[in-house]
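predicted coordinates and the sequence they were generated for:
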Amino acid sequence: MSAKSPLDTPAWTEPRRKPSPSKWKLFGAGVLTVAAFHWLSPPMHCSHHHEENTTYLGESLEWKPCGEIANRTVECSKIDVPIDQFNPHASNKTFNVPLIRVRGKDGSPNLMLNPGGPGGSGFEFLHRRGAQLSTIVGDGFHLLSFDPRGINSSTPRASCYPTEEARQQLGSVHALDINKDGPEIYAWTHNYVKACEDTMGEHGKYINTPQTAADMNSILDAVGQKDMYYWGFSYGTLLGQTYATLFPERSHRVIIDGVVNQFEWYQERVESEDLVDTENVLDGVFKECIKSGNACPLSSVADTWQDLKTEFLSFMDELKEQPMDVYINSTTYGLLDYQKIWFGAVFPTLYKPERWPVFAERMEHLLNGNATESLLEYGLDGGENYDALYFVRLNDAPSGPEHWPQDLQSLLDIVQPTFNRSLFAPDDLVYLFAGQQWRIPKTHNYVPRKGVETAHPLLILTTSYDPVCPLVSARSALGAFEDSRLVEVKGYGHCSVAVPSLCLAKHVRGFLYNGTLPASNETQCDVDEPYFKAKGMVDVQSFEHPEDQAIHLAQVELAKDPYWPRVIRK
């Protein structure tokens, strides 16, 4: 066990800025934002209660109690937003966006959160991980999240099928090999994109990231808050960058964590840098396994990490040729093939190092012929509903006949190189074909740009090796937003919260509460836990200061999160 210092915030560094009369003025460096925000979110004793509904002075919303998280009140509301935020009077149609808030101290500002996706639910995120986030952030903020337009409980919800029964009947195509299955996918997708357009009608045109960014202003206005405090993860970083570019004068504290390259997202048909570190993370699994010895079951397979990787990839090649039949009983049996293990087991494991020990144990069993656990965990998945994700991604990007040739061979010529650039080439073939054939016209004119001056510089968070949002993408944001700072956690995983790091938590708190930025453009933080722990080893490190210990425990729990919305890859 090791003792660590209390949670001191890093020394304040005021960035050198060009004066800009259009920006709202910042408070002095010594003034805490909590004090500055008392006018934004008045204390509870100023509120009205009527039949369980609560309203707060300065807000235009009614809130209903909807639970409790970590002894904090959870309240829910909803807001109608124009179908087109950038031309609100053109139609009387709206999206209904549900809101959830975990209350901090009275008079606190609202910290808006987005978990990623696209397609991640803010409701589900706060219910699942609100306790840990509250501990990491502290009680000086209300945690506010939402289901973005078209997502989860937002209405209308993005869908390409009028009913779930229709999805079960129509939503299936054999899509394993782009060359063998290409003609079938090509034909099937023509029907699929027509169904997406017909099912959603006019609303389908406006499910995109710039519209959601504008919705965030509607939410901010409804809670009576001028300045945006935001922490976005994965796809949430794209939303954060889009917001900061569109509304720089309101971007007071914007944190982006696990960064998407917005220039590729909005401007390229096929991304090129999203997977540059994916194999490095896989190598990290094998390196840390061998380094940990008996603490990692897979270490028995080989003496070096290179040999371990070779053995594992050889086994995967065998699965390509011959799937494994697994029989447990008359109601539970199935096949384990390459697709299920590589994209259902290996790839998700790279997101969360906390999964590595269990993954190593299951793979050691699998390599030795015991496939029961792997079948139960990876082989019986009924698939996911990606409709909302497709709407956002394809409405954002260059999609459809205006940007893609429409014949099958031209499509194959364009996308085939993506299958050669990484062991983790796209597994979602339908998405590539849908991008070619997408019928919904692009309705936004957002263009990413460099040199954006925000009300306060952005804080950019990343790990050294992220499987889908690499360090190079974080650096693209660093170059786009003036005076922004990057904090790199020297480890593996998707987003900084994939691994516990008290150093990282200090930077987050210092930034949120008083605008503290690291002195240099790029700063590094260590990981506080080993990736594999020997039996009998203390589960968590010990910290001298109680608050540090609580934050560390919260980070450890957050790192165990079994699910993190993924960014779809092209």
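Everything's here; your move.

okay, CA-based contacts and neighbour counts for the rest of this
OK.

I figured residue 76 was touching residue 63, is that so?
Yes. With the criterion set as Cα atoms under 8 Å, residue 76 and residue 63 qualify as a contacting pair; they are 5.4 Å apart.

quick check: chain neighbours aside, which residue is closest to residue 115?
Of all residues not flanking residue 115 in the chain, residue 233 sits nearest, at 5.2 Å (Cα to Cα, 6 or more residues apart in numbering).

okay, now the one to match up with it:
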Amino acid sequence: MTGFAAAAALALTGALALGTTPATATGAPDPLTRYHHQHLTWKSCVRGPDDDTGKDLQKAGAQCADVTVPLDYADPGGRTLTVAISRIKATDTAHRVGALLLNSGGPGGQTLGDPPWVRAAMKDTGKRYDVVGVDPRFVGRSTPLDCHWPTGSQFRSPGHDRAGFDRSTAFAEELARDCQKYEGDVLPYVTTRNTARDMDVIRAALGERRISYLGYSYGSYLGEVYTTMFPGRTDRVVLDGVIDPGRYNPRLLRGAESANRHALRDWAAWAAVRDPAYGLGRTRDAVLAVVDRIQRAAERGPLRVGDYRVDESVAPLVVFNGLSQDNDPAYGDFAAAVRDLRDAADGKAVTPGPWLADMLGFLLTGSESEYGSVQTSILCGDVGAPRDPETYWRDVQHARARDPLFGPVTNDIGPCAFWDAPREHPTTIRDDLPALLVNATGDPRTTYQGAEAVHRDWPGSRLVTLRGADQHAVFGVYGSVCVDAAVNSYLATGRLPAADVTCTATPH
């Protein structure tokens, strides 16, 4: 992963000049006035009888609106997009703090439906905020983007040999070609910087001078970019599952192999204790041997799992995607999936359980093509990737020697190798953000080392550590009373803890 170019400072200056105040220094009119002062029409979030998200929002007292933003902020009079938002208004109006905007990660994740559970996690503090969910540009209910992919994810394992890597390369090139074919006219504008600009339009349209912000995972990077591009526009900032901006690029999973191996071992120990329920082995090593056996079988030929064929490029992704939540239900779902894959490897007829069926549907069909399309478009549009396949092949070989299961996955080639160069330089993130950072020590997605790096770079920040959990995203998700109390205290008072906070995970 590379750092950011010094020339990004020039791009940042240009971004700040795009009408972030009512008038320019010369008195020229703000080109974004019609966006900043637009009237929002609040309405029911329910879109039909099967709209469970809308029903949950309605039950929580939320309403929804569409915010109009420019496709290209350099041409605000041109084509426009809609960004869908939801809002649960503050009920303690006498002590109202303001609006709290949310982003749950991805990139490409839908956040419109998040205010009810975030509001619940905030307890009494939530009564003092307008809690606002946002589906970022091209996501969910906002103006859509769909490259018509045969998968919901760009990620694959390159397999065990050069032939597998060559197939992976051809697959990545095909995905990039499809995006250019179907969405080439908007791809230059699918970026984090433009999403941050949209956030500031939302802020203004809500009538807020400043906003507070809660971002998970990729949402932490979005928060870093927004606070840098629009200094003085944030109040209280919480970043949970922290991305080190110096390591943010299309290959952001590189370096996560050790954390994922640790999480896999912890899950295997959990499954071994529950061998009567799952039958994967009575020891951690026995369970890990089952995982290795599945991969070797997939290398010999695709495993038949219901209507799906799981080959060596997909089997490691199932394991990788099973390792982000450190709790009994998630561990149980993953254990059932491994049991199904083991039976398929043994030649048995298998009907996949619910979690595995959903995962294979995501990886092997186009049912969630939009998610993969947007996620990849943002990553490729933000930071350029190496273009020579041989770079990836060398990295795969080196990583395979260290971890033959996860190393090839995290170092494999992707569509960004075949993407047009980003239109803007990445944002050089400010170093004086007084944010509250939250991370688990065993986080297999945004590793704890990233949170430590950001904390070192931001002397005014505080770090809340959840020790002993292989958990990605903590506040309101994991169930740590200690973490939730630290975050809610900051949101309630606006005062960061006097010192860093360390919490201990609840044992299984």
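Received, thanks. Fair warning: this is a prediction, and the values are worked out from it, not measured in the lab.

trace the residue nearest to residue 115 of the first structure over to the second structure, please.
Residue mapping for residue 233 of the first structure onto the second structure gives residue 216, with TM-score structural alignment as the criterion.

so what's that match up against?
The contact partners of residue 216 of the second structure, taken as Cα atoms under 8 Å, 6 or more residues apart in numbering, are 103-105, 239-242, 473.

want to throw these into TSV with secondary structure and neighbour count?
Putting the contacts of residue 216 of the second structure into TSV (DSSP: H, G, I helix; E, B strand; the rest coil; neighbours: other Cα atoms under 10 Å) gives the following:
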residue	secondary structure	neighbour count
103	strand	28
104	coil	23
105	coil	21
239	strand	28
240	strand	29
241	coil	31
242	coil	33
473	coil	25
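
residue 115 of the second structure contacts residue 131, doesn't it?
Yes. At 5.7 Å, residue 115 of the second structure and residue 131 qualify as touching, with contact defined as Cα under 8 Å.

who touches both of the two?
Listed as contacting both residue 115 of the second structure and residue 131 by Cα under 8 Å, 6+ apart are 87-88, 102.

of those - the most surrounded one?
Going through these with other Cα atoms under 10 Å as the criterion, the one with the most neighbours is residue 87, at 28 neighbours.

so that residue sits in a strand?
Yes. The assignment for residue 87 of the second structure by DSSP: H, G, I helix; E, B strand; the rest coil puts it in a strand.

what does it correspond to in the first structure?
Matched across to the first structure, residue 87 of the second structure falls on residue 101, judged by TM-score structural alignment.

nearest spatial neighbour of that match, skipping sequence neighbours?
If you skip the residues right next to it in sequence, residue 101 of the first structure has residue 144 as its closest partner in space, 4.4 Å away by Cα to Cα, 6+ apart.

what's the offset of the strand or helix carrying that neighbour from the middle of its chain?
When elements are defined using DSSP states H and E, residue 144 of the first structure is found to belong to strand 142-146. Remark: strand 142-146 of the first structure is offset 16 Å from the chain centroid, using Cα atoms, centre = their mean, to the nearest Å.

average offset between that strand and the second structure?
Its aligned residues in the second structure lie a mean 1.2 Å from strand 142-146 of the first structure after superposition (mean Cα distance after the TM-score superposition for the first structure).

give me the contacts around that strand.
By Cα under 8 Å, 6+ apart, the residues outside strand 142-146 of the first structure that reach it are 97-105, 108-114, 121-123, 126, 130, 134.

in the lengthiest helix in the second structure, what's buried?
Under DSSP state H, the helix in the second structure containing the largest number of residues is helix 162-183. Within helix 162-183 of the second structure, the residues that qualify as buried by neighbour count (16 or more other Cα atoms under 10 Å) are 164-166, 168-169, 171-173, 175-180, 183.

cool, stretch 285-301 of the second structure as well?
Counting neighbours by 16+ other Cα under 10 Å, one finds that the buried residues in stretch 285-301 of the second structure are 287-288, 290-299.

what's the matching range in the second structure for stretch 464-481 of the first structure?
Using TM-score structural alignment, stretch 464-481 of the first structure pairs with 441-458 in the second structure.

which parts of the stretch 151-300 of the second structure are helices?
Ranges of helices within the stretch 151-300 of the second structure are 162-183, 192-205, 218-229, 257-273, 275-278, 284-300, based on DSSP state H, counting those that start in this stretch.

in CSV: those helices, plus distance to residue 310 of the second structure.
Converted to CSV, those look like this (distance: least, Cα to Cα, whole Å):
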stretch, distance to residue 310 of the second structure
helix 162-183, 14
helix 192-205, 33
helix 218-229, 28
helix 257-273, 20
helix 275-278, 21
helix 284-300, 7
